[in-house]
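J.: Starting from these lines, generate the structure:
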Amino acid sequence: MKVNQAEIVISAVSKAQYPGDQFPEIALAGRSNVGKSSFINRMIQRKNLARTSSKPGKTQTLNFYMINESFFFVDVPGYGYAKVSKKEREAWGRMVEEYFKTRDTLKATVLLIDFRHPPTEDDLIMYDFLKHFELPVVVIATKLDKINKTKRQKHLKVIEEALEIEPEDVIIPFSAETGEGKEQAWNKLKEFL
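T.: This is a model prediction of the structure:
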C-alpha cells in the first residue's frame, strides 16, 4: 500500500475523546519496547511520525493516526513495563479494555511480539484477551533482522506454539530496519479495510 498521508489526529484516554468519524481502525498492541512506533513509521514510510523512545512505557494514551484519509492505526499503550506504578497500570488496563470492548470501528489488532524471544506471559494474556473479544489478530514478530536466517523457522514455531495461534490468525516476521515483512503486513491488513 502506498501511504500518501499520515498524521496523528488525537491522543485519547477515554471514549469521549475517540474520533467521531466512522473510519475503520487497526489497533496496535504489544509490550513496551517491542517496536510499535518503529512498525508504524516503517509501514507509512515516515521517520518520526510515531515517536520512538529507548525508554519503555512512553505511550500512555491511545494514539489515533489517520492514514490516507481512509483508516486509523490506533497505538495502544504498551504493557509489561515494571517501572510503572500499580495504580497507573490499572488505569491503562481500564482504558485499553474500554477501547477493545466498545469500539465498533475496530476491524483487527496487530499484536507485536519480539521475534528474538518466546512470547511473554503478558503477550499470551493479550492474545487471549483479543480472542475473547473475537477480534482478528495479525501477529507481527518484530526485530526479524536480529535473527539468523537459519534460525527463523524455529523462532516462528516457538511463537505459534506458545500463543496456540488460531487458524484464522497469521504471524508475519517483520523488520523495521530492513522493511522485510512490510508487503505481507499490508496485504493482510488490507483484508480488514
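J.: Could you use CA atoms for every contact and neighbour count after this?
T.: OK.
J.: Report the buried residues of stretch 102-118.
T.: 106-116, 118 (16 or more other Cα atoms under 10 Å).
J.: distance of the residue nearest to Leu49 when sequence neighbours are not counted from Glu191?
T.: Among residues not flanking Leu49 along the chain, Asn41 sits closest, at 6.3 Å (Cα to Cα, 6 or more residues apart in numbering). As defined by Cα to Cα, to the nearest Å, Asn41 lies at a distance of 21 Å from Glu191.
J.: One more sequence to fold, the one below, so I can look at both together:
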Amino acid sequence: MRRGTHRDRHSWKPRGPDARDRHPRRGARARGAGPRRGRACRRSRAPHRHARSGRAARARPVRREIVRAQRDALLPERAGTRVLRFVGSFPRADVALDPPLPEVAFIGRSNVGKSSLLNALVGRRIAKTSGTPGKTRMLNVFLIGGSHYFLDLPGYGYARAGKAQRAAFRGLLKHALLRQRLRGVVWLLDIRHPPSTDDRAMQEVLVEGETHVLAALTKGDKLSTGQRRTRERELREELELPEDQVVVTSTRTGDGIAELKEAIEGLVRGVA
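T.: From the prediction side, this is the model:
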C-alpha cells in the first residue's frame, strides 16, 4: 500500500473525480503562479508622474478664429522679407484668382529644390521642403507683395508616379500655361546634371506655348566657381537660352537669389 500510495502521489495521472483540477501544471496556472520563463512581465500599474501629482496632461485649446487669422494675415515687411499671403491649393489650374494680377509659375523636376528656392525668394518658409520627391501634387498659389502671384506647380519626372498622377500633372500644366495673366515661367534645373528626357519634353512644351522662360540653375554651391561657369555655359547652349535668361542660384549660400528676384520683377512688369 505504501508503494501504491507513493505512486498515486507522484503520478502524472492522478485519480479521483477532481483529477482534472489536480494536474500539476494546470493547477499552477490556475493559482496564478506567475509568468512562465521567457515571457514578458506585466506592465507596471504604478501611476504616471502627472497622475501622481494630481495634474492630468491636457492639450491647450486653440480658437479656430485665431488660427484662421494667423493663416490669412499678411506677414510684416522687414529686411529680406516680402509681404505675402498663401491663397490656397487647387487641383485645377483654371481657378480664377481675386484680385486679378500678373502671375509667375515655378516648375522643375521632382527634388530639384523648388520649395527651397521659393522660400529663399520671399525670405519666409512658405513652401514645405522634403527629401521625398513628388510631395507637391496640387497648384499652390501665393500672393507676393500685393502685386503678383507665384504659382507653385508639382514637380515632374517622378519615377514612381502612377498613370493617374502623370495625367493629372499634364492637365494641370496645360491649363497653367494657358492662363491669361501668366507672365512667364521660372524653370528650375539642377546645374550638376545635363537636361533629362523629361526636361527636354518640358522644353518642347514651353517652346510650343511661346512661354517666357527664366532658367534657374539650382544647387550651385555643389560645384566650384570654375565648374559653375562651365556648366552654365553648357546648359545655355543645350537649352538655346540667352545669357540674361539663365541664373545660377544657391539657397544655401544665397548666390543668385537677388539676381533672380530682379529677373522675375522684369517678367511681372512685362519687360522680359
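J.: Asn41 and Glu191 of structure 1: which is more packed in?
T.: Counted by other Cα atoms under 10 Å, Asn41 of structure 1 and Glu191 do not tie: Asn41 has more neighbours, with 19 against 9.
J.: residue in structure 2 matching the more buried one?
T.: Alignment note: Asn41 of structure 1 maps to Asn119 in structure 2; criterion TM-score structural alignment.
J.: repeat for Leu156 of structure 1
T.: In structure 2, Leu156 of structure 1 lands on Glu232 (TM-score structural alignment).
J.: Next, count neighbours for its match.
T.: 20.
J.: And the match of Asn41 of structure 1, how close does it get to His212 of structure 2?
T.: 22 Å.
J.: Let's verify the match of Asn41 of structure 1: helix, strand, or coil?
T.: Going by DSSP: H, G, I helix; E, B strand; the rest coil, the secondary structure assigned to Asn119 of structure 2 is helix.
J.: so what's it up against?
T.: 125-127 (Cα atoms under 8 Å, 6 or more residues apart in numbering).
J.: Would you state the strands of structure 1 in chain order?
T.: 6-12, 25-30, 62-67, 71-75, 106-114, 137-142, 170-173 (DSSP state E).
J.: before we move on, the earlier item: next, give me the two most distant ones among the buried residues of stretch 102-118 of structure 1.
T.: The span of the buried residues of stretch 102-118 of structure 1, defined through Cα to Cα, is set by Leu106 and Arg116 at 28.8 Å.
J.: Residue most distant from the centroid, structure 1?
T.: Distance from the centre of structure 1 peaks at Thr150, with 26.3 Å (Cα atoms, centre = their mean).
J.: all helices of the stretch 101-250 of structure 2, in order?
T.: 114-122, 163-177, 197-208, 225-239 (DSSP state H, counting those that start in this stretch).
J.: Determine which stretch of these is the most buried.
T.: helix 114-122 (a mean of 21; mean count of other Cα atoms under 10 Å).
J.: orientation of that one relative to strand 139-144 in degrees?
T.: 10 degrees (axes from the mean of the first three to the mean of the last three Cα atoms, to 10 degrees).
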